[in-house]
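Visitor: Sequence and computational prediction follow.
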Amino acid sequence: MHGLTALELARIQFGFTVSFHILFPAITIGLACFLAFLEARWLYTQDAVYKTLYQFWIKIFALNFGMGVVSGLVMAYEFGTNWSGFSQFAGGVTGPLLTYEVLTAFFLEAGFLGVMLFGWNRVGPGLHFFSTVMVALGTMISSTWILASNSWMHTPAGYVIVAGKVVPTDWLEVIFNPSFPYRLTHMVIAALLSTALFVAASSAWQLLHDRAVPAARKMLSMALWMVLIAAPVQAVVGDAHGLNTLEHQPAKIAAMEGHWNTAARNDKGGFPLIVIGIPDMEREETRYAIEIPRLGSLILTHSLDGQIRGLKDFPREDRPNATVLFFTFRAMVGLGVAMILFGLLGCVLRRNGALYRSRAFLRLAVLMGPAGLIALLAGWMTTEIGRQPWVVYGLLRTHDAVSAHAAGPVALSLALFVAVYFVCFGVGIRYMLKLASAGPAPGTHPHDEPSYGPGSVVPAAIAAACAPNAMARHGRREI
């Protein structure tokens, strides 16, 4: 950390904590919806396999939910400790939005989570299913408020600036700002895809080890249907999101594509897609570029002769880091294409009757398990790094948003965060993966009550974190 400024250290610290945290809400959103679907299918068909799967995945959901709440608390404090300039400038918008999240999503989840976790054989099946649906709805409402706040930072609307501070003038414009619908849809689908790949990897692992075959087949089938449907939809949503970004944040698009010159590209008729290369911020060029003529125009403008502004059209101080964005964007897109192909391959094997017998495909499903989360992280870095050098795009620069700290204390807190996060959440993630790989216990009766007593998978810390007063102190601060 030698030589880094307080601003750089604060950015690294927030990036590190949000990268850890974002994994948990993504799985929480996906698993909550999956659990609601499982319980609905059990109530409709009375097929005991669905209840067995519900009781298996609710353990992982509870553990993941608890880690999400704890990791989200940290970021709420970082806004005040490391980013006081941002809080003073934009607190009139972001403060109420996060408060609305607490008053709606957290209270809804806190009210029904206990019934969902502990209510089997204690409440009627209708009430238990309603509780599961309410928790799933709460995760969606939470993501809505968080994405409204984050999207406003990218495409601010419905405000005036009074005495150097943002004052909202139209809350509908604030919430439904130009990028909000695209970001929310893109994030929710990413969460569903990440969870589907996680579920598919768990079931494939169990099939490879000849464990819980009926239940494993059922959840592999459901997960692959989700991937088959959601992955192409995500590509369409991503395209619409890209067009919106091109309109409101053209410098980000230029950096993602590694394009520097506008006129030079148009002289050749449109501009190419740079498949691979190394953007050089100092030399203002993309070195070793491998290009496909006009494909960039077709993808970004839906026209063979369309154009985008090159990075040289923007002042140096307004350019995001093209070297990072170029590769994070390609990581996200590459994994997205892999998901589409994976879903199609699963469909072909299903039609041939070889879906559960092909050990090569099952091994591929295990390897694809983390692909959704990696793509989500790559996409999140593309979004947030691409907003630089602004915290609130076009209004507040990052160096004006950071707190007046010396580099030493920020470096110390960053080192402590890294150590604590890897120890605490590393243990939690390892245990969650152990549960997922084990599958439903052999011989589990579908009508058995899940165990949440001493030594169960719901530690006392999770129960405390899920209490209403703890929830009100903020949970998942960024999604």
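Guide: Sure thing, it's come through. Numbering: from 1, shown residues only.

Visitor: from here on, contacts and neighbour counts on C-alpha atoms
Guide: OK.

Visitor: can I assume His399 is in contact with Leu7?
Guide: Yes: in this structure, His399 is within contact of Leu7 by Cα atoms under 8 Å, at 6.6 Å.

Visitor: ok, residues contacting stretch 393-407?
Guide: Outside stretch 393-407, the residues that touch it by Cα atoms under 8 Å, 6 or more residues apart in numbering are 4-7, 9-10, 81-87, 89, 153-156, 387-391.

Visitor: What of stretch 145-152?
Guide: Taking Cα under 8 Å, 6+ apart as the rule, stretch 145-152 contacts 93-94, 97-98, 100-101, 174-177, 179-180, 183-184, 392, 477-479.

Visitor: And here is the other one:
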Amino acid sequence: MNIWADTVALSRMQFALTAIFHMLWPVLTTGMGIYLVIVEGLWLKTRNSDYYYHARFWAKLYVLNFGIGVATGLPMEFQFGTNWAPFSEAVGDFFGSILGFEAAMAFMLEAGFLGIMLFGWERVNPKIHYFATIMVAFGANLSTFWILAANSWLQTPAGGEVVNGKFIVDDYFQAILNPFMFISVSHMFFATLETSLFVIGGISAWYILNHRHAEFFSRSLKIVVAVAIAVTPLQIYIGHLSAEQVAHYQPTKLAAMEAKWETSPAGQPADWSLVALPNNKLERNDWEISIPNGLGYILEFKKNLSEPVLGLKEWQPDDRPKMVGLVYYSFRLMSGIGFFLAGLMGVSVIQWLRGKFAPEAIAQQKWLLRTWLLAAPLGYIAVESGWIVRCVGRQPWVVYGQIRTADGVSNLPASEVLTSLLIFAGVYTTLFICAMFFGSRIIRQGPNLELSVPGIENQPAVETEPAEFIPDQRPVEAQQ
């Protein structure tokens, strides 16, 4: 099959491109919003101006991501009408309203208070400003709730039934609170927070490695590690709960995640595949390294192995995911990164307890700082990999078990879809270059420690700092 002449394949590729690129930006804003609430709250509690400068600096990166996120999110909404019109007509009464809730409730709330958060530092009462910051963070995470509620409904449709090709809602709240919703929202919440923490930690490590404001950014690194102590293990646990849900509600996806072709009967634990080379054509793995009985005990331990673990051959080829290798390795990449970040957090805690995070010692931990710098983009990769597992593993269904993906695509000439796909690729490449340029410029400039601090603005900024937190303002070359 020539995918470049296949409207379904091209429409899927276009939506994948726009979704993967768009996801890069709200992932950081939703998690960084919580970080901004933390540092501004610490400033209000302690009146330590160091926290104030942190809030001002990281807010610049927040607004950059917010702007790109808005610009790339709108085309995704339009695609439901242009490329996926039959799907929109079939489920629009519910799915469309949920997306409307996201725009009207979450996005407008975040956008409405964003101006106060960015420009209201010396114009409103500090407590009012803090309330605005909380509302921005709440709006960003409320957006996550509605998007995940809508997507979870695609995974486990509930609250109605399809009648004459159209989904009729019987119970609106049951549809929103579908079986996947709670775990999915929790998993994505911690994913965005974890990604943001390691981005902030990686940037902080870069400053320390380059001997720029080392004492200042050692504080942000400590905050990140303190929060990550709870976030990283929780994310792994919630990810396991999500996999258990997949095993119960979407056994075809589980089989693809594990490249499992043959069924393991009840009472016989299934092997856990570590690395394999799936062969879709021959319906087997060309080679595989596995742990005997591992998967069965992971998934069925509480059930005393009372249920079989189904293999892909239990379904007809048209009723199961075709891109098994992509799903299989995306799942392992996501899981591996999760454990790596948890391990990095554990090592960092040990070093902190050993006194290696003290201002005079932290710059000497070059191996640890370089690992944090390496970890900065890994959260993005894990999130994108997770969404690949979630959406590609759902195929061939756009609404699982109800509406096939091929039936939800608009009847458009393949050439037109290819043209729009190439335009999106060009525009998004330009946006990415611009985002990297402005983001790197913000980071190169560093924090402005000469800003007046509300309440003590008549004093020079450097006099409000404890002596040990006065940054070295010389050029990098002179410092070295």
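Guide: Received, thanks. Please read these numbers as outputs of a predicted model, since none were measured by experiment.

Visitor: TM-score for the pair, please.
Guide: Taking TM-score structural alignment, normalised by the length of structure 1 as the basis, the two superposed chains have a TM-score of 0.90; 446 aligned residues with a Cα RMSD of 1.7 Å.

Visitor: Among the contacts of stretch 393-407 of structure 1, name the ones in helices.
Guide: 6-7, 9-10, 81, 84-87, 89, 153-154, 387 (DSSP state H).

Visitor: the strands in structure 1, which residues?
Guide: Counting by DSSP state E, structure 1 has strands at residues 159-162, 165-168, 273-280, 285-292, 390-392, 396-397.

Visitor: tell me what the second one is packed against?
Guide: Using 3 or more Cα pairs under 8 Å, 6 or more residues apart in numbering; DSSP states H and E as the contact criterion, the neighbours of strand 165-168 of structure 1 among helices and strands are helix 84-101, strand 159-162.

Visitor: what about it, how far off from structure 2?
Guide: Taken over the aligned residues, the distance from strand 165-168 of structure 1 to structure 2 averages 1.0 Å (mean Cα distance after the TM-score superposition for structure 1).

Visitor: cool, the fourth one as well?
Guide: Following the fit onto structure 2, the mean deviation recorded for strand 285-292 of structure 1 is 1.0 Å by mean Cα distance after the TM-score superposition for structure 1.

Visitor: Which other helices and strands does that strand contact?
Guide: Using 3+ Cα pairs under 8 Å, 6+ apart, strand 285-292 of structure 1 sits against strand 273-280.

Visitor: what's the neighbour count on the aligned residue in structure 1 for Val399 of structure 2?
Guide: Mapped onto structure 1 by TM-score structural alignment, Val399 of structure 2 lines up with Val392. Val392 of structure 1 has 22 neighbours, counted by other Cα atoms under 10 Å.

Visitor: State the distance from Val392 of structure 1 to Arg350 of structure 1.
Guide: Distance, Val392 of structure 1 to Arg350 of structure 1, by Cα to Cα, to the nearest Å: 48 Å.

Visitor: Tell me how many other residues crowd the equivalent of Gly338 of structure 2 over in structure 1.
Guide: Under the alignment (TM-score structural alignment), Gly338 of structure 2 pairs with Gly336 in structure 1. By other Cα under 10 Å, the residues close to Gly336 of structure 1 number 23.

Visitor: Gly336 of structure 1 contacts Ala231, correct?
Guide: Yes: counting by Cα under 8 Å, Gly336 of structure 1 sits close enough to Ala231 to count as a contact (6.9 Å).

Visitor: Which one of the strands of structure 1 lies nearest to Met75 of structure 1?
Guide: Within the strands of structure 1, the stretch nearest Met75 of structure 1 is strand 390-392; the backing value is 15.5 Å (Cα to Cα).

Visitor: what's in contact with that closest one?
Guide: Residues contacting strand 390-392 of structure 1 (Cα under 8 Å, 6+ apart): Phe86, Trp152, Met153, His154, Thr155, Pro156, Leu396, Arg397, Thr398, Ala401.

Visitor: Would you check which pair of those residues lies furthest apart?
Guide: Most distant of those, by Cα to Cα, are Thr155 and Ala401, 17.2 Å apart.

Visitor: Compare neighbour counts for these two and give me the winner.
Guide: Ala401 (22 against 19).

Visitor: hmm, back to that, using TSV, lay out the strands of structure 1 together with distance to Val133 of structure 1.
Guide: Shown next, in TSV, are the strands of structure 1 (distance: least, Cα to Cα, whole Å):
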stretch	distance to Val133 of structure 1
strand 159-162	35
strand 165-168	33
strand 273-280	43
strand 285-292	47
strand 390-392	35
strand 396-397	39
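
Visitor: ranking those strands by burial, who's on top?
Guide: strand 390-392 (a mean of 22; mean count of other Cα atoms under 10 Å).

Visitor: how close does that strand sit to structure 2?
Guide: Mean deviation for strand 390-392 of structure 1: 0.4 Å (mean Cα distance after the TM-score superposition for structure 1).

Visitor: chain center to that strand, what's the gap?
Guide: Mean-position distance between strand 390-392 of structure 1 and its chain equals 20 Å (Cα atoms, centre = their mean, to the nearest Å).

Visitor: Tell me which of the strands of structure 1 lies nearest to Arg122 of structure 1.
Guide: Arg122 of structure 1 sits nearest to strand 165-168 of all the strands of structure 1, at 46.5 Å, using Cα to Cα.

Visitor: Show which residues not belonging to that closest one make contact with it.
Guide: For strand 165-168 of structure 1, contacts defined as Cα under 8 Å, 6+ apart pick out Gln88, Phe89, Ala90, Gly91, Gly92, Val93, Gly158, Tyr159, Val160, Ile161, Val174.

Visitor: May I see the PyMOL selection of the buried members of those residues?
Guide: Command for PyMOL that selects the buried part of those, burial taken from 16 or more other Cα atoms under 10 Å:
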select buried, resi 89+90+91+93+158+159+174
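
Visitor: ok so, going back, Val69 of structure 1 is nearest to which of the strands of structure 1?
Guide: The nearest among the strands of structure 1, by Cα to Cα, is strand 390-392 at 24.4 Å.

Visitor: Tell me which stretches of the stretch 201-350 of structure 1 form helices.
Guide: Along the stretch 201-350 of structure 1, the stretches classed as helices by DSSP state H, counting those that start in this stretch are 213-248, 250-257, 262-267, 295-301, 322-351.

Visitor: can you redo these as a markdown table with distance to Leu373 of structure 1?
Guide: Shown next, in a markdown table, are the helices of the stretch 201-350 of structure 1 (distance: least, Cα to Cα, whole Å):
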| stretch | distance to Leu373 of structure 1 |
| --- | --- |
| helix 213-248 | 13 |
| helix 250-257 | 20 |
| helix 262-267 | 34 |
| helix 295-301 | 25 |
| helix 322-351 | 10 |
